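**Q** mind folding the following:
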Amino acid sequence: MSEVMLLFPADALRPRRPDDHFAAEAEAARGAGIPVAVVDHDLLVSGQDPARAVAAVRTSGIAVYRGWMLPADRYADLADALAARNVRLWTTPEQYRRAHELPGWYEALRSVTPESVWTTGAGRAAFDAARRALGGGPAVLRDWTKSAKHHWHEAAFIPDLADGDAAWRVAARLLELREDDFTGGFVLRRFERFTGAEVRTWWIDGGCALVGPHPDTPDVALADQLDPGFLAPLIAPLDLPFATVDLARHADGRWRVVELGDGQVSDRPVAVDPSALVTALARAFGRAS
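**A** Now for the predicted structure:
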């Protein structure tokens, strides 16, 4: 069997060590007998020198990245740079994009997530066409990968899609806040009223491996209220080795998907034991610790 390793972003001040944010997972991996290596995240994001970004990876085999978010194109650069060192990312660039960008996963989860439309690009005309396609009423705005939910009233929530100028002001503010990180185009999602905090579920090889709180509310215990099994038939066709699905309870009691993401770049809340995540990954490779 090929060697399996975990890759983490290097600490900016101590480049031979994983970034402190991921240090607990790196320690858990070493404890499980899984090799650990670091990559230079800043170099990867810049796109300037992917080969130098992975220079510290000296073991060949299969790799799982656990780190900060990467644009899909930069993830493809990472895959190419690692391939030159005889390392294959477990999640292919195609699979990463499918999980990382909403248009890649929306159709599979349409029945369990708010109705959505999107644009390609950030033009007003395309935005207005999408706005009209979704219809009137409130909506939530984001780009293909992320919202500005911490700026809810100015850059995320649109009270009424029928008011084109007011809706565009929200879109313009989102563009301003996301700057160079704006990805793909606008996504308009029909507003649904949720109650309580979100739950983050972790999926490995099509099965739910962990259920825990969302990183925004790490102290809220809702995991025992959710049976994620209803999602399995919807997630399996996406063919994602490692993903997360965030859910929230609708006011009518249903669990609804708020977001699907690639598990490699999904934050682990402190309430989730790092060894539990590492062990779940190890089991997927037949390396149960």
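**Q** please make it C-alpha for all contacts and neighbour counts, starting now.
**A** Noted.
**Q** next helix or strand past the longest strand that the chain contains?
**A** The longest strand of the chain (DSSP state E) is strand 194-204. Downstream of strand 194-204, the next assigned helix or strand under DSSP states H and E is strand 207-213.
**Q** another one to check against the first:
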Amino acid sequence: MIFAFCRDSLDPTHPERDFAREVDAARACGAEVVLLDHDAAAQGDPQQAAAGVATRAASTPAVYRGWMLTPPRYAGLYRELAGRRVKLINDAAAYRRCHYLPDSYPAIAGHTPRSVWVHRSEGFELDTLMQRLEVFGDRPLILKDYVKSLKHAWDEACFIPSASDAGHVNRVVEAFLEWQGEDLNEGLVFREFVELASVGVHPKSGMPLAEEYRAVVLDGRVLQVVPYWDAESYAGATPPPGEWLSAVAAGVQSRFFTLDVARLKSGGWIVVELGDGQVAGLPDHADVEALIQALAQGA
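**A** As a prediction, the model looks like this:
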């Protein structure tokens, strides 16, 4: 079993410090640790990214734990490692299904706010956007790209009070596009805004914090359910029902992924988003050792 971590760009012989605890856990359970050059992978040079990975005599299972890559860049890395008989747990199609919301949507549509999207190839003219938003009537929306939102710029580049207000839609979209620039992920996603139960405010940004949890799933089995924010803020809170999480997870075509869920202010639960398990961050209070052990045994 191999765990592939990002190497430290300032000290290439060592893994990124952010993954130190996971590296220690992997070595403690007897797994092999290899280092990848994330910058090279992100720039489209998977051969250089995997230069330190030796070719194996037989196909060997592996898990990547590192920074995000775009689906095309991940596909390149997957092929390069496969050529060295190192097989990552999720293939390129599975990675994409959990990385881009439009690709995730079919699996979670019955459990997540209604969403529509516009790919950049269609253009972002206001008429095109407003036609796509007709399904929402005058309901409030949040805006994101295929991967992330700008919640820290809530009023300027995230929240739209009414889907039918063309002027407001235009202002928020323009601000979002300017802010994202070349970092825009594929296109725009508009999601129906729903009120979530609160656990406080972010100590630095002042952003309201919803009662969110991150579930880690391996081969359909929910390994851990961890409060997304500071665990102390969740005093007295009840985690999402295990049966519901398992039912949602069963519809996701990926071996290893994360499932972010939140409690509605009115009660009940929604899925916020999926994430590929190899690039999803782990909350500080996650049981890293147990997760790495489960991956080492099951991947």
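**Q** TM-score for these two?
**A** The TM-score (TM-score structural alignment, normalised by the length of the first structure) is 0.92; 280 aligned residues with a C-alpha RMSD of 1.7 Å.
**Q** which residues in the stretch 51-200 of the first structure form helices?
**A** 72-83, 93-100, 102-105, 124-134, 152-155, 164-178 (DSSP state H, counting those that start in this stretch).
**Q** quick one: the second one to helix 72-83, angle?
**A** Direction vectors for helix 93-100 of the first structure and helix 72-83, defined by axes from the mean of the first three to the mean of the last three C-alpha atoms, to 10 degrees, enclose an angle of 150 degrees.
**Q** mean per-residue distance, helix 93-100 of the first structure to the second structure?
**A** Helix 93-100 of the first structure differs from its equivalent in the second structure by a mean of 0.4 Å after superposition (mean C-alpha distance after the TM-score superposition for the first structure).
**Q** returning to that earlier point: looking at the helices of the stretch 51-200 of the first structure, which is nearest to residue 216 of the first structure?
**A** helix 152-155 (14.4 Å; C-alpha to C-alpha).
**Q** counterpart of the closest one in the second structure, which residues?
**A** Here helix 152-155 of the first structure aligns to the second structure at residues 154-157, judged by TM-score structural alignment.
**Q** quick one: average offset of that stretch versus the first structure, please.
**A** Counting by mean C-alpha distance after the TM-score superposition for the first structure, stretch 154-157 of the second structure comes out at 1.2 Å.
**Q** identify the residues contacting that stretch?
**A** Here stretch 154-157 of the second structure makes contact (C-alpha atoms under 8 Å, 6 or more residues apart in numbering) with 143, 150, 151, 171, 172, 173, 174, 175, 176.
**Q** cool, stretch 196-206 of the first structure as well?
**A** Contacts of stretch 196-206 of the first structure (C-alpha under 8 Å, 6+ apart): 208-215, 217, 220, 222-223, 228, 232, 235-236, 239-249, 263, 280-281, 284.
**Q** quick check: end-to-end length of stretch 154-162 of the second structure?
**A** This stretch, stretch 154-162 of the second structure, spans 14 Å end to end (C-alpha to C-alpha, to the nearest Å).
**Q** now swap in stretch 4-14 of the second structure and tell me
**A** End to end - C-alpha to C-alpha - stretch 4-14 of the second structure spans 12 Å.
**Q** in it, what's buried?
**A** For stretch 4-14 of the second structure, a neighbour-count test (16 or more other C-alpha atoms under 10 Å) marks 4, 5, 6, 7, 8 as buried.
**Q** distance from it to the middle of the chain?
**A** For stretch 4-14 of the second structure, the gap between its own C-alpha mean and the chain's C-alpha mean amounts to 22 Å (C-alpha atoms, centre = their mean, to the nearest Å).
**Q** the counterpart of residue 19 of the first structure in the second structure: what's it in contact with?
**A** Correspondence of residue 19 of the first structure to the second structure, assessed by TM-score structural alignment: residue 16. Residue 16 of the second structure is in contact with 5, 6, 7, 8, 9, counting by C-alpha under 8 Å, 6+ apart.
**Q** what's the mean deviation for stretch 165-178 of the first structure versus the second structure?
**A** Relative to the second structure, stretch 165-178 of the first structure is 1.6 Å off (mean C-alpha distance after the TM-score superposition for the first structure).
**Q** where does that stretch end up in the second structure?
**A** The aligned range for stretch 165-178 of the first structure is 167-180, by TM-score structural alignment.
**Q** what's the matching stretch in contact with?
**A** 126, 143, 150, 155-163, 184.
**Q** now, which of those residues sits nearest residue 197 of the second structure?
**A** residue 159 (17.5 Å).
**Q** state the distance from the closest one to residue 117 of the second structure.
**A** 16 Å.
**Q** now do residue 100 of the second structure
**A** Taking C-alpha to C-alpha, one finds residue 100 of the second structure at 11 Å from residue 117 of the second structure.
**Q** which one's more surrounded, those two?
**A** residue 100 (23 against 20; other C-alpha atoms under 10 Å).
**Q** what sits against the more buried one?
**A** If you count contacts by C-alpha under 8 Å, 6+ apart, then residue 100 of the second structure has 146, 147 around it.
**Q** now do 10 Å
**A** 70-71, 145-148, 185-187, 273-276 (C-alpha atoms under 10 Å, 6 or more residues apart in numbering).
**Q** which element is the closest residue to residue 99 of the second structure other than its chain neighbours on?
**A** Nearest non-adjacent residue to residue 99 of the second structure, counting by C-alpha to C-alpha, 6 or more residues apart in numbering: residue 275, 5.5 Å away. Taking DSSP H and E as the definition, one finds residue 275 of the second structure inside strand 269-276.
**Q** which residues of the first structure does the very next helix or strand once past that strand align to?
**A** As assigned by DSSP H and E, the chain's next helix or strand after strand 269-276 of the second structure is helix 288-298. Using TM-score structural alignment, helix 288-298 of the second structure lines up with residues 274-284 of the first structure.
**Q** and if you look at stretch 264-273 of the second structure?
**A** With TM-score structural alignment as the criterion, stretch 264-273 of the second structure aligns to 250-259.
**Q** list the buried residues in stretch 251-259 of the first structure.
**A** Those would be 255, 256, 257, 258, 259, for stretch 251-259 of the first structure by 16+ other C-alpha under 10 Å.
**Q** just the residues contacting it, thanks.
**A** Outside stretch 251-259 of the first structure, the residues touching it (C-alpha under 10 Å, 6+ apart) are 99-102, 105-106, 109-114, 145-146, 189, 192-196, 198-200, 226-228, 230-231, 244-250.
**Q** how about 6 Å then?
**A** By C-alpha atoms under 6 Å, 6 or more residues apart in numbering, the residues outside stretch 251-259 of the first structure that reach it are 112, 113, 193, 194, 195, 245, 246, 247, 248, 249.
**Q** got the end-to-end distance for that stretch?
**A** 18 Å.
**Q** need the nearest residue in space to residue 266 of the first structure, chain neighbours excluded.
**A** residue 244 (6.9 Å).
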